[in-house]
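Colleague: Provided below for reference: sequence and predicted model.
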Amino acid sequence: MGKTRSANHVIITGTTGMVGEGVLIRCLNSPEIDGVLVINRKPCGYVHSKLKEIIHQDFFNFSPIKDQLSGYNACFFCLGISSVGIDKDTYFKMTYTLTMHVAETLSRLNKGMTFCYVSGSGTNRNGKLSWQKVKGNTENELMQLPFEQVFNLRPGFIKPIKEQKYAHKFYQFINWLFPLGRAISKNGFCTMQELGDAMINALSHNNEKRILEGSDIIKLAKEPS
């Protein structure tokens, strides 16, 4: 008789963006995931027997919905903004402050939760660029919270899944570069399938490595759950 698998119920943020949508697709298609809660400011546009959606505008105040946020053993945090054209204070608020508020709330409501944070290639809290430091400090502070596990994933270029609705349009013009880029640098290039599968596999792997660069994401995606 095979080993009984624990049920996996996950919360995903950012599913109206390319990364969150891709992770959602992989979770809905995975037999390892039993239920998915998405929290969005607008409907994600997906309907599935596993899926529950909460429309909530203020991510800095989860009090009105906190009773719906317990009973989950993972959060795949895919919410974020680019630093391009954004002033430093706004970027800090929408990257560090928002992420930490959500994480602190979930860590209080769910004991034994795994938190997967989509950071980015080049993140470095000792780096020269402001965005590197903000994301690096966010990673570090997340690892201090009382989660069972925290994984900081640092993908570079991500090749989207074909059926995605929220993939950036420029990807259709530069996807042909992916095989070449992958051959040159695994750390800089991964697929959306690999990123989503790495998060799913993280739930059943007590991985000592908490910061996952591109090549680590690819490796974890291939490991059997």
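Modeller: Yep, that arrived.
Colleague: From here on, just use CA atoms for contacts and neighbour counts.
Modeller: Will do.
Colleague: dump the residue contacts of Asn73.
Modeller: Under the criterion of Cα atoms under 8 Å, 6 or more residues apart in numbering, the contact list for Asn73 reads 8-10, 110-114.
Colleague: Does Val38 lie in a helix or a strand, and which?
Modeller: Val38 is located in strand 35-40, with elements delineated by DSSP states H and E.
Colleague: Against which helices or strands is that strand packed?
Modeller: Using 3 or more Cα pairs under 8 Å, 6 or more residues apart in numbering; DSSP states H and E as the contact test, the elements touching strand 35-40 are strand 9-13, strand 51-55.
Colleague: Would you convert the ones you listed into TSV that also reports mean neighbour count and distance to Phe189?
Modeller: Rendered in TSV, the data for those read as follows (neighbours: other Cα atoms under 10 Å; distance: least, Cα to Cα, whole Å):
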stretch	mean neighbour count	distance to Phe189
strand 9-13	22	23
strand 51-55	16	29
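Colleague: out of the ones you listed, nearest to Gly45?
Modeller: Nearest of the helices and strands packed on strand 35-40 to Gly45, taken as Cα to Cα: strand 51-55 at 9.9 Å.
Colleague: list the buried ones in the helix or strand that that closest one is followed by?
Modeller: Following the chain from strand 51-55 toward its C-terminal end, the next helix or strand by DSSP H and E is strand 74-77. Within strand 74-77, the residues that count as buried by 16 or more other Cα atoms under 10 Å are 74-77.
Colleague: second one coming, line it up with the first:
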Amino acid sequence: MNVLLFGATGMVGQSVLRECLLDTRIKSVVTIGRNATGQQHPKLRELVHANLLDLSAMEGELSGFDACFFCLGVSSAGMSEEKYTAITYDLTLSVAKTLVRLNPAMTFTYVTGTGTDSSERGRSMWARVKGKTENDLLKLPFKAAYMFRPGGILPLHGVRSKTKLYQAVYTIMKPFYPMLEKWFPNSVTTSEKVGRAMIEIAINGYSKPIIESMDMNRF
């Protein structure tokens, strides 16, 4: 399987990239982002592109992929709904529409979060925007599309958050990871399990398009 990965420098993206490079079923991984990961691997190729809203200049590089793992995302803290929508909805749909045109047999996987509002009418701004993004992605004619909604993600194998405060919390909580997994199996997962589940579902499919933490843990 040939994989396209957006957001490989974020915590979820790091996790997915690690598992893709380890999985012998993945033939090649191409990452696209504003910054390179700096990693080197025989099956990894990195494309740095400043304006992800416009991929027209690199469309020749975007064909022949079996799956896309879209792991880009930002926190809504301090953002207006207009700005958050531009990053979360507009960018994601722009990329997805380009990819489905070039790769109609592709499986598209989008990382959202637990609490996403599929009705698009709730009080939480971020949840409404994420819900609209999910809904419109599911309308596109991909071979299949899956919306991953992780709750708490425990980073393993050197995976780190780009947000210093979050990383500090993860460092403090690391001794308690086994207990958190045991006590909250339906809402807590690990970075490894997220990556593994995304690969397994992209290859084998799943019975529903919305994937919660409990589904990821089953894999």
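Modeller: Structure received. Only a predicted model underlies this, so the values are computations on that prediction, with no experimental measurement involved.
Colleague: just to revisit the earlier point, rebuild the helices and strands packed on strand 35-40 of the first structure as CSV, extending it with distance to Phe157 of the first structure.
Modeller: Listed next are those as CSV, based on distance: least, Cα to Cα, whole Å:
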stretch, distance to Phe157 of the first structure
strand 9-13, 20
strand 51-55, 28
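Colleague: on that earlier part again, buried members of the contacts of Asn73 of the first structure into PyMOL, please.
Modeller: Typed into PyMOL, the next command selects the buried ones out of the contacts of Asn73 of the first structure (criterion: 16+ other Cα under 10 Å):
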select buried, resi 8+9+10+110+111+113+114
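Colleague: Could I get the contacts of Asn73 of the first structure in CSV, plus columns for distance to Leu203 of the first structure?
Modeller: Supplementary listing: the contacts of Asn73 of the first structure in CSV, determined by distance: Cα to Cα, whole Å:
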residue, distance to Leu203 of the first structure
Asn8, 8
His9, 10
Val10, 10
Asn110, 15
Lys111, 14
Gly112, 11
Met113, 9
Thr114, 7
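Colleague: Tell me which of the contacts of Asn73 of the first structure you also see in the second structure.
Modeller: Of the contacts of Asn73 of the first structure, the subset whose aligned partners also make contact in the second structure (criterion: both residues aligned by TM-score structural alignment, their matches' Cα atoms under 8 Å) comprises 8-10, 110, 112-114.
Colleague: Dump these into JSON lines; add distance to Asn152 of the first structure as well.
Modeller: Output for these, formatted as JSON lines (distance: Cα to Cα, whole Å):
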{"residue": "Asn8", "distance to Asn152 of the first structure": "19"}
{"residue": "His9", "distance to Asn152 of the first structure": "20"}
{"residue": "Val10", "distance to Asn152 of the first structure": "17"}
{"residue": "Asn110", "distance to Asn152 of the first structure": "19"}
{"residue": "Gly112", "distance to Asn152 of the first structure": "17"}
{"residue": "Met113", "distance to Asn152 of the first structure": "14"}
{"residue": "Thr114", "distance to Asn152 of the first structure": "11"}
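Colleague: between the residues you listed, which is closest to Lys88 of the first structure?
Modeller: For Lys88 of the first structure, the closest of these turns out to be Thr114, at 29.3 Å, with distances computed as Cα to Cα.
Colleague: Return the distance of the equivalent of the closest one over in the second structure relative to Asp66 of the second structure.
Modeller: In the second structure, the residue paired with Thr114 of the first structure according to TM-score structural alignment is Thr107. The spacing between Thr107 of the second structure and Asp66 of the second structure, counted by Cα to Cα, to the nearest Å, is 6 Å.
Colleague: And the nearest residue to Leu109 of the first structure once chain neighbours are set aside, how close does it get to Ala221 of the first structure?
Modeller: Counting by Cα to Cα, 6 or more residues apart in numbering, Leu109 of the first structure lies nearest to Ser70, which is 5.3 Å off, once chain neighbours are set aside. Using Cα to Cα, we find Ser70 of the first structure at a distance of 27 Å from Ala221 of the first structure.
Colleague: Thought Gly20 was touching Ile39 of the first structure, still the case?
Modeller: No - assessed by Cα atoms under 8 Å, Ile39 of the first structure is found out of contact with Gly20, at 10.7 Å.
Colleague: what do those two both touch?
Modeller: 12-14.
Colleague: And the strands in the first structure, which stretches?
Modeller: The residue ranges that make up the strands of the first structure, judged by DSSP state E, are 9-13, 35-40, 51-55, 74-77, 114-118, 149-154, 157-159, 189-191, 211-213.
Colleague: would you list those strands in CSV and tack on distance to Val84 of the first structure?
Modeller: Below are the strands of the first structure laid out as CSV (distance: least, Cα to Cα, whole Å):
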stretch, distance to Val84 of the first structure
strand 9-13, 21
strand 35-40, 23
strand 51-55, 27
strand 74-77, 21
strand 114-118, 18
strand 149-154, 18
strand 157-159, 16
strand 189-191, 21
strand 211-213, 22
